[in-house]
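below are the sequence and a predicted model for it; my questions follow.
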Amino acid sequence: MTPAQRLRQIANVVNLSTPLGLAVAAASRSTLTRGPRGLLIAAGYGWKLPHAGAFTLGNVILYRAPHGVAGTNSVLLGHEEQHSTQYAYCLGLPFLALYGVAAAWSMLRSGNPGSSNFFERQAGLAAGGYIDTDHHRQDGPAGNGIEAS
């Protein structure tokens, strides 16, 4: 692990987001294994919410996929790893409320919880399986990101 990955791992234990992830993994009877870069992979998550194929709590990434398949898609794993970093810089559990506000804003703006969500955009929409439906922002003639009127 790099020093930054180790710092993220420690921060997410101290800020209680990883312990929450471990508790959810245990309560949902997910199979827990060590992943790369200080991440933990919880496979076989079966609760109805959230609807995502994978989601992150601290350094724990919970997958609906079974053991042996969970964590093998490096693009999705990288996306979820970005959320792990977001927990660290949001000081842990406040990330859940901030993410909820960002998802609600995205629903109001674009009709889905991801395409206008700051956290999903920062982690990479396509990597997380989201489609960019944010039509409020259009590139100008030079592709310079100028807002359309």
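It's in.

make it CA atoms for all contacts and neighbour counts henceforth
Will do.

just the strands in the chain please.
Using DSSP state E, the strands of the chain run over 31-34, 40-43, 54-57, 60-63.

what's the first one packed up against?
Strand 31-34 is packed against strand 40-43, with contacts defined by 3 or more CA pairs under 8 Å, 6 or more residues apart in numbering; DSSP states H and E.

then the second one?
Contact partners of strand 40-43 among helices and strands, from 3+ CA pairs under 8 Å, 6+ apart: strand 31-34, strand 60-63.

got it, and the last one?
If contacts are counted by 3+ CA pairs under 8 Å, 6+ apart, strand 60-63 sits against helix 17-27, strand 40-43, strand 54-57.

single out the most deeply packed of the ones you listed.
Ranked by mean neighbour count under mean count of other CA atoms under 10 Å, those are led by strand 40-43, which reaches a mean of 26.

shouldn't Phe118 be in contact with Val101?
No. Look at Phe118 against Val101 with CA atoms under 8 Å: they stay out of range, at 9.9 Å.

put this next to the first one:
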Amino acid sequence: MDRPLRIRRIVNAVNLSTPLGLLLAAAGSRGSPERGRCPGPDGLVLAGGYRWPLPAAPVFTVGNVVTARRAAADLLDRPALLRHEGRHATQYAFLLGPLMIPLYLVCAGVSLLLCGDHASANPFERQAGLADGGYTPHPIRWPFRR
């Protein structure tokens, strides 16, 4: 692992976003240990079996922890998605730490109002790469278009 990724891993541990991600993944996957945890690329930790209804996304990242509803190992077959989630891990490290969560939610709400989805106008998702995250971009539809 190269130096920027090691720094990202350390910063996310110190700013408590990775411990928060591990706690959330463990609490949300209780009762499905077969989907487990495994190391991912670039210092990411992959956690599977998430069952809580929120967030509704099939995959999400908190710190260096990428949490999925499916088995953690299934994520290894999706390199573009892991690049996208790795960019979110970098956002946690170099932007806001755990404070990224409420700001992300505000941006997702604004995007929902403007475009009809949580990603198209969300700067966090755009910077992470909409296509890599599996998103289809939508144009701004409100209030500028009728």
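Received it, and whenever you're ready, just let me know what you need. As the structure is a computational prediction, the values presented were derived from the model and not from experiment.

fetch the TM-score of the aligned pair.
Scored by TM-score structural alignment, normalised by the length of structure 2, the superposition of the two chains gives a TM-score of 0.87; 136 aligned residues with a CA RMSD of 1.4 Å.

re the thing from before, could the helices and strands packed on strand 40-43 of structure 1 go into JSON lines alongside distance to Ala23 of structure 1 and mean neighbour count?
Below are these laid out as JSON lines (distance: least, CA to CA, whole Å; neighbours: other CA atoms under 10 Å):
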{"stretch": "strand 31-34", "distance to Ala23 of structure 1": "11", "mean neighbour count": "15"}
{"stretch": "strand 60-63", "distance to Ala23 of structure 1": "10", "mean neighbour count": "28"}
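
reformat those as JSON lines; add distance to Gln122 of structure 1.
Conversion of those to JSON lines gives the following (distance: least, CA to CA, whole Å):
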{"stretch": "strand 31-34", "distance to Gln122 of structure 1": "25"}
{"stretch": "strand 60-63", "distance to Gln122 of structure 1": "17"}
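
among the ones you listed, which is nearest Arg8 of structure 1?
Using CA to CA as the measure, strand 60-63 is the one of those that comes nearest Arg8 of structure 1, at 11.9 Å.

where in structure 2 does that closest one fall?
With the alignment judged by TM-score structural alignment, the segment of structure 2 matched to strand 60-63 of structure 1 spans residues 65-68.

with structure 1 superposed, average distance for the matching stretch?
Taken against structure 1, stretch 65-68 of structure 2 registers an average deviation of 0.4 Å after superposition, with mean CA distance after the TM-score superposition for structure 1.

so which residues make contact with that stretch?
When contacts are taken as CA atoms under 8 Å, 6 or more residues apart in numbering, the neighbours of stretch 65-68 of structure 2 outside the stretch itself are 18, 21-22, 25, 44-50, 58-61, 75, 85, 89.

tell me which residue of structure 2 lines up with Leu96 of structure 1.
Looking across to structure 2 (by TM-score structural alignment), Leu96 of structure 1 lines up with Ile101.

what about the residue mapped onto Ala119 of structure 2 from structure 1, how many neighbours?
By TM-score structural alignment, Ala119 of structure 2 lines up with Gly114 in structure 1. Counted with other CA atoms under 10 Å, the burial measure for Gly114 of structure 1 works out to 25 neighbours.

circling back to that earlier point, in TSV: the strands of structure 1, plus distance to Ala127 of structure 1.
TSV is the format used below for the strands of structure 1 (distance: least, CA to CA, whole Å):
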stretch	distance to Ala127 of structure 1
strand 31-34	21
strand 40-43	17
strand 54-57	12
strand 60-63	15
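
that'll do, ta.
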